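**Student:** sequence unavailable; structure follows:
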């Protein structure tokens, strides 16, 4: 409909094409998802340029799809380029920059050769977001939960629990803490802590 109404090169058409890839991605129709998002990325790059936010957003999505299809090297390279481009366009401390850098960090953590770099990047994101937005900001809490989960999956249980405790203890009373969006992320960290504790107790029981 949008294609017919405003043309294939209209921002709304390109955005619609990129959004449509999400349900395909979730349904494991990765080949079709890659085809659509690559087409949207190439069209956006041709029409609006390489530094346009829509182009860079499509680039991030294409990178994630490629990584999910097993093409980690190309996907990670694209993701690095997109993160750098977005930071140059909107500024280093924009929330969307941290969101995409977190995705890059988690990708790097998933590969043995870049695992340490990934953990350093994710910790840097958390430290900078805490300083810039506050520990009770929703985006900061999202990054914190991601770092906790990555530490736990890497068998760094004590560090994961310590980070949970640090975050939950540091949360100040105030309007942000009662904000429904922040509350969702706080509950996720609390639930993560309980899961890690339960998992640790089970390991001790089995080893005993």
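**Tutor:** The structure has been received and is ready for your questions. All of these numbers come straight from a predicted model, not from anything done at the bench. Numbers count the residues shown, from 1 in each chain.
**Student:** could you use CA atoms for every contact and neighbour count after this?
**Tutor:** Noted.
**Student:** show me the contacts for residue 15.
**Tutor:** Residues near residue 15 by CA atoms under 8 Å, 6 or more residues apart in numbering: 40, 54.
**Student:** so how far is residue 78 from it?
**Tutor:** 19 Å (CA to CA, to the nearest Å).
**Student:** in addition, the following structure is provided for comparison:
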């Protein structure tokens, strides 16, 4: 049997862990079960990642990569603040609708991380990266349109992100595959509220 390097094995184990935990929940994600999912020895998991927390960290980072890329693409082509906010929000909800099991797994891992300090840093970094991307896009739009904001772009980004987190949680709790009318109305209100906050009373 050909030798598989740790670098080659790493994405395979991450994929196996995601498939297992998305199907059976985070509690089922032992290193023994993940190894069995891929058909390798348990020692292979420990050799590749060192600790179970390291593996879970890699899983969390992998789950956010696609969403982060979608948010970046959505913000790049916007020509107005409202367009950027709408595109970003749609990217987040589209990701939730297209990968419901993986987003549920992400929420499970977030809850799990509350008692695992080394994983809390992953969650914090994810939120910081989302906020940084949004703040950068908002600053670029202000420069292109020549309209200054009444509050700093970073504060606008945090406001929008918190609202999106709430809408996504609502969607998960409703257990429906696509955003319903209530979620869409909430999204419209969030976009309008963020734009009003950005430009102040005169908007």
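**Tutor:** Structure's in. What do you need? Quantities reported herein were computed from a predicted structural model and do not represent experimental measurements.
**Student:** would you pull the TM-score for this pair?
**Tutor:** Superposed pair, TM-score by TM-score structural alignment, normalised by the length of the second structure: 0.35. Supporting alignment: 115 aligned residues with a CA RMSD of 5.2 Å.
**Student:** can you spell out which helices and strands pack onto the longest helix that the second structure contains?
**Tutor:** Across the second structure, the longest stretch assigned as helix under DSSP state H is helix 117-145. Counting contacts by 3 or more CA pairs under 8 Å, 6 or more residues apart in numbering; DSSP states H and E, helix 117-145 of the second structure is packed against helix 52-76, helix 81-98, helix 100-113, helix 153-174.
**Student:** chain center to the shortest one: distance?
**Tutor:** Counting by CA atoms, centre = their mean, to the nearest Å, helix 100-113 of the second structure is centred 10 Å from the centre of its parent chain.
**Student:** tell me the helices and strands packed up against that helix.
**Tutor:** helix 6-24, helix 52-76, helix 117-145.
**Student:** do you know which of these lies nearest residue 108 of the second structure?
**Tutor:** Checking those against residue 108 of the second structure by CA to CA gives helix 6-24 as the closest, at 9.5 Å.
**Student:** buried sites along that closest one?
**Tutor:** 10, 13, 14, 15, 16, 17, 18, 19, 20, 21, 22 (16 or more other CA atoms under 10 Å).
**Student:** list the helices and strands it packs on?
**Tutor:** Using 3+ CA pairs under 8 Å, 6+ apart, helix 6-24 of the second structure sits against helix 31-38, helix 42-49, helix 52-76, helix 100-113.
**Student:** 7 Å - rerun?
**Tutor:** helix 31-38, helix 52-76, helix 100-113 (3 or more CA pairs under 7 Å, 6 or more residues apart in numbering; DSSP states H and E).
**Student:** export these as CSV, with columns for distance to residue 126 of the second structure.
**Tutor:** Formatted as CSV, those follow (distance: least, CA to CA, whole Å):
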stretch, distance to residue 126 of the second structure
helix 31-38, 24
helix 52-76, 8
helix 100-113, 11
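**Student:** tell me which of those helices sits nearest to residue 193 of the second structure.
**Tutor:** That would be helix 52-76 among these, by CA to CA, at 18.2 Å.
**Student:** for the first structure, longest helix please?
**Tutor:** helix 180-207.
**Student:** okay, which residue is most central for the first structure?
**Tutor:** Nearest residue to the geometric centre of the first structure (CA atoms, centre = their mean): residue 103, 3.4 Å.
**Student:** need the helices and strands packed on helix 6-24 of the second structure in JSON lines with mean neighbour count and distance to residue 125 of the second structure, can you?
**Tutor:** What follows is those, written out as JSON lines (neighbours: other CA atoms under 10 Å; distance: least, CA to CA, whole Å):
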{"stretch": "helix 31-38", "mean neighbour count": "18", "distance to residue 125 of the second structure": "25"}
{"stretch": "helix 52-76", "mean neighbour count": "18", "distance to residue 125 of the second structure": "10"}
{"stretch": "helix 100-113", "mean neighbour count": "18", "distance to residue 125 of the second structure": "12"}
